[in-house]
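Novice: quick one, fold the following:
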Amino acid sequence: MKPLRTYVYIDGFNLYYGQVRGTPHKWLDLQAMCNAYLDPTKNSVLKIKYFTAHVVPRRGDPGQGTRQQTFLRALATFSSIEIILGHFLSHEVSMPLADGSGYARVIRTEEKKSDVNIAVHMLHDAFQNQYDLAVLVSNDSDLSEALRIVSTDLGKKVAILNPHKNPSRELKKYALFYKQLRISVLAKCQLPQTMRDSNGEFHKPPRW
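Specialist: Below you'll find the model as predicted:
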């Protein structure tokens, strides 16, 4: 039997917060990660789509954006990886104080469009018959309707690689197979410390 033509859709922030935040394993080789979880005799990974947004550096961490840009530069060296960007939206909101004495005005920053972008790309690629199997790296239940349409209406197979501890039942019910990502595996799927592209040599950020 021929391997399934496979597209992988990675929710970058879901993966970051579910697995690598607070670890020394953020310099993640996405292609190696896919190879570790997807049997090459059954899956031919044709495309990896990575969905993220440019981070807004925190006041105490001005280098945050530079580190992310270096990581995206590393991913761009892979012909199989496509980076799709959303954006952050910051706005003032009123939040209750912990002691219940009143409210405070705070800045809330929210990442926008990644879940919409994932759903649109997954559906578009299915309509274009680009894949036999769509692998979603996320635990965001908002994507369940896209998975339902892809699997039920368009006749494509769907699989889940879950970055979080608790699986989404809404996603899992459409999956041909489900696997839990583990940091012990991701620790072995790291990019080289030094990389090169058309602009020259660059290195893994020290804090990554």
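
Novice: please make it C-alpha for all contacts and neighbour counts, starting now.
Specialist: Fine.

Novice: what about the strands in this structure?
Specialist: 4-11, 43-52, 81-85, 87-96, 103-112, 133-137, 157-162, 177-180, 194-197, 200-203 (DSSP state E).

Novice: contacting residues for the residue of the chain positioned farthest from its centre?
Specialist: Going by C-alpha atoms, centre = their mean, the residue of the chain most distant from its centre is Ser101, 39.5 Å out. In this structure, Ser101 makes contact with no residue, judged by C-alpha atoms under 8 Å, 6 or more residues apart in numbering.

Novice: before we move on, what about Lys156?
Specialist: 126, 131-134, 150 are the contacts of Lys156 under C-alpha under 8 Å, 6+ apart.

Novice: what about 10 Å?
Specialist: By C-alpha atoms under 10 Å, 6 or more residues apart in numbering, the contact list for Lys156 reads 126-127, 129, 131-134, 147-150, 176.

Novice: as JSON lines, the strands of the chain with mean neighbour count would be great.
Specialist: Below are the strands of the chain laid out as JSON lines (neighbours: other C-alpha atoms under 10 Å):
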{"stretch": "strand 4-11", "mean neighbour count": "22"}
{"stretch": "strand 43-52", "mean neighbour count": "20"}
{"stretch": "strand 81-85", "mean neighbour count": "16"}
{"stretch": "strand 87-96", "mean neighbour count": "12"}
{"stretch": "strand 103-112", "mean neighbour count": "13"}
{"stretch": "strand 133-137", "mean neighbour count": "25"}
{"stretch": "strand 157-162", "mean neighbour count": "24"}
{"stretch": "strand 177-180", "mean neighbour count": "16"}
{"stretch": "strand 194-197", "mean neighbour count": "12"}
{"stretch": "strand 200-203", "mean neighbour count": "11"}
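
Novice: now the second one, please; I'll put the structures next to each other:
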Amino acid sequence: MACPSEVRGEKPAKAGFFISGGNLLRTRVYIDGYNLYYGCLKGTSLKWLDLLALFEKQILPSVTASINGKPLISALRPLAIKFFTAPILEQAAKADDSIQCQERYHAALSKHQPGRIETIKGYYSITQARAKAIDSVDLKKWPRDCLETSVWKLEEKQSDVNLALHAVKDALLGGIEHVVIVTNDTDIAPALDMIRANSRATIGLVIPTTDHQRVPNTELAEYAHWVRTHITEAELRASQLPRVIQGGRRPTVKPDSWFTRPDLLERAIKLGEAELGSRSKVFQWLGKPNQHYGGQAPLDLLETTNGEQVIQFLEAWAASKRQP
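Specialist: Below you'll find the model as predicted:
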């Protein structure tokens, strides 16, 4: 179930989209990719996220808000979403396939809804620095009294600046009447202040968190006409891209490591290839509803705690073929 929005200083309207005097508000969503990843996606199997579906079908329809007593209805522009991110550095990647997975995801976004999502890239900076180490014996010891140590300092550069500049430009010059910001970064506050002071645009704020651990930043919320306090796991799960996305020279495929149980998937692929002959045929079988599992697709079952059933079935199938 979608969570309600919190609307500051306005009387909530009935649930639905947004309206202003009966006219649709020209809307664009500005997403801080770093904030979204660490607030909602890290450590989950939901990273193959369809950003357009999430906001067009889940987030925006759930928000209840009104401005000057009029309910709001949004109309996403042809270019509906601007996604601000940065390519992962090999020196700091947490997995061997991190760079490849990110590249696949960015390609999938551009192919799935051409012209609807623009990915704007900053960059990562990695430098050596000195920092105060927390005293393991006295955790409350002040930083000034702690020992210094050498650390690697990894920073994402330009993403927040790019987001602020694009949002301000679109609101002041691009005809965007409804600016939806997805971040909890206070660095964006001056941009929201400028939009409020120099345009009539409505500002929405979506806090990218699934568990309310990140409270909406007070300074950001002051400039917003409405605030969506979190994104639910159900909304993320309902907004996943297809596993295979056609386009270009070759299709873009969801990385195996982004599934809930990549270990089970790997076993299923190996067992299936031995019987069916190719990886593509295995995925065709895995993706089809199967009466053996009550009409559920084996690939969906592999994403649950009952995934071992698929492995047992494939092992039994292989054993039966070896029988004289």
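
Novice: coming back round to it: give me the distance between the residue farthest from the centre of the first structure and Met95 of the first structure.
Specialist: Look at Ser101 of the first structure and Met95 of the first structure: by C-alpha to C-alpha, to the nearest Å, they are 11 Å apart.

Novice: on that earlier part again, quick one: buried ones out of the contacts of Lys156 of the first structure?
Specialist: 126, 131-134, 147-150 (16 or more other C-alpha atoms under 10 Å).

Novice: out of those, which one sits closest to Trp208 of the first structure?
Specialist: Closest approach between these and Trp208 of the first structure, by C-alpha to C-alpha: Ala134, at 29.5 Å.

Novice: so what corresponds to that closest one in the second structure?
Specialist: Using TM-score structural alignment, the partner of Ala134 of the first structure in the second structure is Val179.

Novice: how about that match, nearest residue that isn't a chain neighbour?
Specialist: What sits nearest to Val179 of the second structure in space, not counting adjacent residues and going by C-alpha to C-alpha, 6 or more residues apart in numbering, is Ile203, at 4.9 Å.

Novice: please report how far the one you found lies from Ser98 of the second structure.
Specialist: Ile203 of the second structure is 34 Å from Ser98 of the second structure, by C-alpha to C-alpha.

Novice: before we move on, what about Thr232 of the second structure?
Specialist: 25 Å.

Novice: quick one: map Leu72 of the first structure onto the second structure.
Specialist: Residue-level alignment of Leu72 of the first structure against the second structure, with TM-score structural alignment as criterion, gives His106.

Novice: state the distance from its match to Leu192 of the second structure.
Specialist: On the measure of C-alpha to C-alpha, His106 of the second structure and Leu192 of the second structure end up 27 Å apart.

Novice: how about the helices in the stretch 151-300 of the second structure?
Specialist: 159-172, 189-198, 218-223, 233-237, 262-276, 279-287, 298-302 (DSSP state H, counting those that start in this stretch).

Novice: residue range in the first structure corresponding to the fourth one, please.
Specialist: Mapped onto the first structure with TM-score structural alignment as the criterion, helix 233-237 of the second structure occupies residues 183-187.

Novice: just the buried residues of that stretch, please?
Specialist: 186-187.

Novice: so what touches that stretch?
Specialist: So stretch 183-187 of the first structure is contacted by 18-20, 23-30, 32-33, 36-37, 163, 189 (C-alpha under 10 Å, 6+ apart).

Novice: ok, 6 Å please
Specialist: His25 (C-alpha atoms under 6 Å, 6 or more residues apart in numbering).

Novice: centre of the chain to that stretch, how far?
Specialist: Between the centre of stretch 183-187 of the first structure and the centre of its chain there are 16 Å (C-alpha atoms, centre = their mean, to the nearest Å).

Novice: kindly report the same for stretch 79-97 of the first structure.
Specialist: Centre to centre, stretch against its chain (C-alpha atoms, centre = their mean), the figure for stretch 79-97 of the first structure is 13 Å.

Novice: got the end-to-end distance for that stretch?
Specialist: In stretch 79-97 of the first structure, first residue to last residue: 49 Å (C-alpha to C-alpha).

Novice: stretch 4-23 of the first structure corresponds to what range in the second structure?
Specialist: Going by TM-score structural alignment: stretch 4-23 of the first structure matches residues 25-44.

Novice: can you tell me what part of the first structure stretch 246-256 of the second structure aligns to?
Specialist: Counting by TM-score structural alignment, stretch 246-256 of the second structure corresponds to 196-206 in the first structure.

Novice: what of stretch 287-300 of the second structure?
Specialist: Taking TM-score structural alignment, stretch 287-300 of the second structure hits no residues over in the first structure.
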